[in-house]
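K.L.:
here's my sequence, what's the structure:
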Amino acid sequence: MSIKDGASATGSKLLKGATILGIAAVVSKLMGTLQKIPLQNIGGDQTFGVYSAVYPFYILIMFLATAGFPVAVSKFVSERTAQGNERGARRVLYVSSMILMLTGLLFFCILFFGAGLIAGWIHNDQTKPAIQSAAFALLFVPQMASLRGYFQGRQNMVPTAISQVIEQGVRVAVMLMLLLYLHAAHYPDSWIAAGATFGSAAGALAGLAYMLYCWFKELKNGSAERLRGQAEEKDEPLFPLVKQIVYYALPICLGSIVVPILNIVDSFTMPRLLHLHGLSMEAAMVQFGVYNRGLTLVQLVSMIAGSVAVAIVPSIAEAKAVGSLRSIRIRTELSVRLTWLLGLASSAGLAMTAYPVNVMLYKNTEGTAAIAILAFTALFSTLNITSASILQGMGSVLIPAVNMLLSTALKAVLNVALLPVWGINGTAAATVLAFAMAAILNIIALTRRTGVRFSPAHYLYKPMLAIIGMCVLLFMLIHGSEAALRSIPVSMTFRQAQTIVSLIAVGGGALAFFLLIFRVGVIDAKDLESVPNAGRKLLPLLIRFRLLGRPQAVQKK
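P.N.:
You can find the predicted model right below:
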C-alpha cells in the first residue's frame, strides 16, 4: 500500500471514529437531558430543585477528577503505539489508572464527608443526602476515563461510544426505578433526590464494567503476542511519565471546569437569595426547580443545534494545516452563521411555544415567563460553543476559558442584582446576558485572529425576515389549533390538548424556518457548496422545489 493510500485509510478511520463518538455523545446527552422531565413529573419541583442544585457540584468534581485525562492518555498511547511500543502504551494506561484511582478516592472523600459543608454553601440542608449519593460515582468514573483514553489512543472509538450509551442508559433506568420506589414509599424529597443522583454511580459502574470487558478481550486477542518481543525492554521511569501526563491533562481540565462553575453560581446564590427575600427553604427549592425547567429545555435545544453547527468546525483545522487563511475565513463565517441561524430559530421558537411546551413536559404553567426568557440562552450558548471550538481549533485554547470565567463573574453579580427585583425571571435574564457576553467576546477574538467579517444582511436583516415569518406562523398555529381542539367533541385533559398544540407548533415552525432561510436568501447555493456533499445532495432538491432565492444563478454554473 502506498503512503497516500495509508494516509487516506488513516483519515477515513479517524473520520469514522469521530462520527461514532459524535453519535454516541448526542444519544447519551439526549438521554441525560430528557431524564430530568420524569424526575420533575414524579418527584415534583422541590425534588427537581434539590437535584438541580446538587448536580453541578457533581459535574465540577467529576471534571476535576478526570477531565483532561482521556485526552492525555489517548495522546501518549497513540504516540507509543505508532512507535510499536506496546509495553509503553500499557504503562501509560497503568500509570494513568493509578493517578485517577487516587484522585477519585480523594474527591469522593471531599464530596461525601464534606456534603454537610457544601449543603451549607447552598443554604439548604436537604441537599446533603443527594451530594453524598452522587459521590459514589467517583469510585468508578476515573478508571473508566483512563480506559476510554487508552482505546481512543489506539483509534478504537467503539468501546468509548458503547460505554457512554450504557452508562447513560443504566443511569436513567436506575434513577427512574429509585424515583418510583422512593416516591411510592413516601420518602422525603431530599431522599428522592438522593435516589435520582445515585443513578450516576450505577451508570458509571455499568460503563466501567463494559470497558473492563473490552480490556480483557483485548488481552486475549493478540495483544500479548505483541508484548513478547518487548519483554526484555525496561519500563519508562514512573515519575517523569506521571509528570508528562499531568502537565498535559491539567490545562484541558482547567478549560473544562468553566461551564460547570457558571452553573454552580445559581446553586450558590438562588436558594440563599430566595430565602433571604421571604421564602422558606422548601419554597426556595420549589422556585429553583421551576427555574431549572427552562434550563433543561435550553440544554436540549443547545445540544441539537450545537451538534449540527459544530459539525463543520473540523474543516477549520484542515484549512489551518494547509495555511489557507481564505478557507479559514470562509469556513469560520459559515460555521458562525449556521449556528446563529439555528440558535436564533430555536430561541424564538421556544419563547413562542413556552406556554404549551411547559404544560406538555411539566404538567402546569409555572415558570413559563422564565422559560421564555431562558430560551434566548440557546442562541448565545450555541454561538459560544461554535466560536470556542473554532478558537481551540486554531490553537487559542485559553481565550474561550477566560471569556467564560468573565461571564461567570457577570452572572454572579447580575443574580444578586436582578433576583430580588424580578425573582427567577431576573436570574433567567442574568443567564442570557452572561452567555451573550461569552459569545460576543469569542466573536471579537475570532475577528482579530482571522479577519473574518459578519455581514448585517446575513445576520440581521434577512434572518429577521425569516424569524418574523416563523413567529407569525407559530402564533397562527398555536391559537388556531387551540380553537380547533375546543370545537372537537372529544374529551381530553388540558395537558393532552397542550401537547397536541406543542407538537403542531414545533413541527410547523421548524419547517417554516427551514424554507424561509432559503427563500429570503440567508443561505444560498454558494454557501451550500462550501459544506462537504451539500452540493451533491441538497442543492438539486432545493433547485427542484424552487426553494433557493435565485435558482437560475445555480443552473448557469
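
K.L.:
CA atoms for contacts and neighbours, from now on please.
P.N.:
Noted.

K.L.:
grab the nearest non-local neighbour of Leu406.
P.N.:
In space, Leu406 comes closest to Ala438 once its chain neighbours are excluded; the distance is 7.6 Å by CA to CA, 6 or more residues apart in numbering.

K.L.:
repeat that for Gly68.
P.N.:
By the measure of CA to CA, 6+ apart, the closest residue to Gly68 outside its immediate chain neighbours is Ala249, 4.3 Å from it.

K.L.:
number of residues surrounding the one you found?
P.N.:
19 (other CA atoms under 10 Å).

K.L.:
what of Pro489?
P.N.:
Taking other CA under 10 Å as the neighbour definition, Pro489 ends up with a count of 7.

K.L.:
three-state assignment of it?
P.N.:
The three-state assignment at Pro489 reads coil, by DSSP: H, G, I helix; E, B strand; the rest coil.

K.L.:
I'd like the structure of this one too, to check against the first:
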Amino acid sequence: MQVDEKNKNDDLIDTSGQDKMIQGSAWMTAGSILSRILGALYIIPWRILFGEALFLQANALYVQGYNVYSLFLIISIAGIPSAIAKQVAHYNALNEYGVGIRLYKRGLLLSVVTGIVCALILYIGAPLLDGHNENVIPIMHSLAWAVLVIPTMSLTRGYFQGYQDMAPSAISQFAEQLIRVIYMLLSAFLILKVFHGSWIDAVAQSTFAAFIGALAGLAILGLYYFKRKKYYDSLVANSNNKVKVNTNQLYKEIISQAVPFIVLASGITIFQLIDQYTFFKIMHLATNYSDAHLNALYTIFAGNANKLIMITISLASAMAITVVPLLSEAYTRNDNEAIKKQISNGLVLFMFVMLPASLGMAAVAGPLNRVFYGTSQAALSANVLAFSSIIGISFGLFTVIAAMMQGISQNKRAVKFFVVGTIAKALTQFPFVFFFGIFGPLLSSAFGFIVANYLIVRSLDRQFGIEYKFISDKINRILVYSIATYMVALIVVHLGNKLVGLFMNQYSSVGSFIVVMLSAIIGGYVYILLSLKNRLADDIIGNKMDSLRRILRIK
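P.N.:
Sure, this is the predicted structure:
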C-alpha cells in the first residue's frame, strides 16, 4: 500500500514537472517565434523603403554594425540572466526566496555596470572597429544605447524565469520587437520619403530602434514586477531564512555561473566568426572568384539563410530557457528520476517542434527566399536555405542539451564538450570549404555541433540513463509525420506556383508569399492532423490536446 502511494506521489511530481515545462515552453516559444517572425518580416517593407538601388548597401551597413554589436551584447549580458534564473530556482526550491531576491538585486547592479562599460567601449571605440568604413561609426554609436539597457532587461527576464513564470519574458520580448520594428520603419519612412534625408541616417535610426524596443520591453517587465511584488514579499516572509549568503559570495555565484553561459550562449556566434575569418581566404585558394562574388556568396549563407533559420532555432532556445530552472530544482532535490524524465521529455518536445519546422522551411525554401530577398541568384539561395534548414537541427539541439547540462550544474563539462566541437569545426573548415564551396561552412558547423551533441548526450546518459525506448518511439513517429508534411508542402509549392501563375507572376514577392502561406497552412495542418489523429501530441503534451481535437473535429 505504501509503495502504491509512493508511486502515485511520484507520478504527481513528474506530471507537475512536465506541465511546468510545457506551459513554460508554450510561453517562451510563442514569444520567441513571434519576435523572430517580426524580426524577419521587417526586411520586406524596409527593402521597399530603401529601393533596390540602396537596399544592398543599407543592409550591408546594418549587418556590419550588428555583428560588432552582437559581440558586445553577449559580453555585456555575460550569461547573467540564465545564471540568475538557475540560482533563483535553486534557492526557491530550498524555500529561501529572500536569497533569490538579494541575488537579483546584486545581479541588477552588476548588469548596470557591465552595460555602461560595454556601451562606452562600443561608442568610444567605434572608429577603431569600423573596418575602414566610416559609415559604420554612426551605426555603432546608435547601437551603443541598446547595450546600455538590454543587460538589465535580460536580467529581469531571468529573474521571472527562476520562478518558472515565463509570461512576462515572452510578452516583453514580443513588445520589444514590435516597438523596434515600428520605430525603424517609421523613422526610415520619414527620413527617406518625407524629408528626403541621407540613407546612412535612415540606417542609423533603424539600428537605434533596438534601444527604443529595449525600453518598451523593460517597461513591460517593470509592470509585471510591481504587480507581483506583494506575492514575492509573502514568499520571502514565509521563507526558512536559514541560508546566509554574503554579498561577495553572491557575486561569486553569479560570475561562476555566468562565465560558462557566455561561451555556450555564443556557440553559434563563435562558429559564424570562424566562417567570417576563413571563408574568403579558403575560397581565394580554391577559386578565382572576385571579392564581389565572394561577398555575395557569404551573404547568401551567413546573412540571408541564417536570418531565416534562426526562426526555427529560436524554438529550441525558448525550450532551453524553460528546462534550466526545472532541472535545477530536480538537481537540488537530488531527484535523479525526475532529471531523467525531464531530459527525455525535453528532447522529445524539442524534436516535436523542430523537425517539422526545419523540414517545412526546407520545402518552401524557394518561394520563401524570394519573398525576403528577391530573385537574385534565386536557385542557389534556395538550395542554401534548404540545406541550412536541415543543418539548423543540430544547432538547435546543442542549444537545448547545453542548457540541460547547465541546469544540473555541469557548466565546465558542457564548455569542454563545446571546445571539442569547435576544434572539430576548425579542423574540417578548410577541406569542406575548399571542396564544397558555399556549403562547406555549413557542413563543418554541422559536424562540430554533432560532435559536441554526441558528447553531451553520452554524458547525460551515463549519469542519469536517458529513456531511449521512450524517446526513439516518439521521435520515429515525429520523423515519419514530418517527412509526410515535407512531401505535402513540396507538392503544394509545385501546384501553388502553377495556380498563382494563372493570375500573376508566381516568382514575384507577392506571388511567392501566397505560395508560402498555402504550403505552410496545408503542410502544418497535415502535421497537426497526424499528431492528433494518432495521439502523438497527447503522448508528448498531454490531454490538453482534447480541446484542439474537438475544435478540428478529429476523432
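
K.L.:
TM value for the aligned chains?
P.N.:
For these two chains in superposition, a TM-score of 0.73 is obtained (TM-score structural alignment, normalised by the length of the second structure); 523 aligned residues with a CA RMSD of 5.0 Å.

K.L.:
before we move on, the earlier item: whichever strand or helix holds the residue nearest to Gly68 of the first structure: how far from the chain's middle?
P.N.:
Assigned by DSSP states H and E, Ala249 of the first structure belongs to helix 238-256. The chain centroid and the centroid of helix 238-256 of the first structure are separated by 24 Å under CA atoms, centre = their mean, to the nearest Å.

K.L.:
can you pull the contacts of the residue nearest to Gly68 of the first structure?
P.N.:
The neighbours of Ala249 of the first structure, taking CA atoms under 8 Å, 6 or more residues apart in numbering as the test, are Ala67, Gly68, Phe69, Val71, Ala72.

K.L.:
I'd say the last one and Tyr150 touch.
P.N.:
No - look at Ala72 of the first structure against Tyr150 with CA atoms under 8 Å: they stay out of range, at 9.4 Å.

K.L.:
near Tyr66 of the second structure, how many other residues are there?
P.N.:
By other CA under 10 Å, 18 other residues sit near Tyr66 of the second structure.

K.L.:
where's it, which helix or strand?
P.N.:
When elements are defined using DSSP H and E, Tyr66 of the second structure is found to belong to helix 43-77.

K.L.:
likewise for Arg171 of the first structure?
P.N.:
If you go by DSSP H and E, Arg171 of the first structure is part of helix 158-184.

K.L.:
only the buried residues of that helix, if you could.
P.N.:
When burial is assessed from 16 or more other CA atoms under 10 Å, helix 158-184 of the first structure yields the following buried residues: 158-176, 178-180, 182-183.

K.L.:
Ala72 and Tyr150 of the first structure - which one has more neighbours?
P.N.:
When Ala72 of the first structure and Tyr150 are compared on other CA under 10 Å, the one with more neighbours turns out to be Tyr150, at 31 against 25.

K.L.:
so what's the more buried one up against?
P.N.:
Counting by CA under 8 Å, 6+ apart, Tyr150 of the first structure touches Pro70, Val73, Ser74, Val77, Ala89, Leu93.

K.L.:
neighbouring contacts of the helix or strand just after the helix holding Tyr66 of the second structure?
P.N.:
The element immediately downstream of helix 43-77 of the second structure (helix or strand, assigned by DSSP H and E) is helix 80-93. By CA under 8 Å, 6+ apart, the residues outside helix 80-93 of the second structure that reach it are 97, 99-101, 103-104, 107, 111, 154-163, 254-255, 257-258, 261, 321, 324-326, 328-329, 332-333, 407.

K.L.:
hmm, back to that, closest one of the contacts of Tyr150 of the first structure to Ser487 of the first structure?
P.N.:
Checking the contacts of Tyr150 of the first structure against Ser487 of the first structure by CA to CA gives Pro70 as the nearest, at 57.7 Å.

K.L.:
nearest residue to the closest one other than its sequence neighbours?
P.N.:
Closest residue in space to Pro70 of the first structure, ignoring its immediate chain neighbours: Gly149 at 3.9 Å, by CA to CA, 6+ apart.

K.L.:
tally of neighbours for that neighbour?
P.N.:
Every residue meeting other CA under 10 Å relative to Gly149 of the first structure is counted, giving 28.

K.L.:
assign a three-state SS to it, would you?
P.N.:
Under the three-state scheme (three-state DSSP), Gly149 of the first structure adopts helix.

K.L.:
do you know how far it is from Arg91 of the first structure?
P.N.:
Distance of Gly149 of the first structure to Arg91 of the first structure, given as CA to CA, to the nearest Å: 13 Å.

K.L.:
cool, and Ser146 of the first structure?
P.N.:
Separation of Ser146 of the first structure from Arg91 of the first structure (CA to CA) stands at 12 Å.

K.L.:
list the contacts for Lys6 of the second structure?
P.N.:
Taking CA under 8 Å, 6+ apart, one finds nothing in contact with Lys6 of the second structure.

K.L.:
tell me, how many residues neighbour the spatially closest residue to Phe151 of the first structure that is not a sequence neighbour?
P.N.:
Spatial nearest neighbour of Phe151 of the first structure, excluding adjacent residues (CA to CA, 6+ apart): Met157 at 6.6 Å. Neighbour count of Met157 of the first structure, defined by other CA under 10 Å: 22.

K.L.:
hmm, Met157 of the first structure is touching Thr19, no?
P.N.:
No - assessed by CA under 8 Å, Met157 of the first structure is found out of contact with Thr19, at 9.3 Å.

K.L.:
the residue nearest in space to the middle of the first structure: what secondary structure?
P.N.:
Note on the first structure: the residue nearest the mean C-alpha position is Met303, at 5.2 Å, using CA atoms, centre = their mean. The three-state label for Met303 of the first structure, taken from three-state DSSP, comes out as helix.

K.L.:
identify the residues contacting the corresponding residue of the second structure for it.
P.N.:
In the second structure, Met303 of the first structure lines up with Ser314, judged by TM-score structural alignment. Counting by CA under 8 Å, 6+ apart, Ser314 of the second structure makes contact with Thr29, Ser32, Ile33, Arg36, Gly396.
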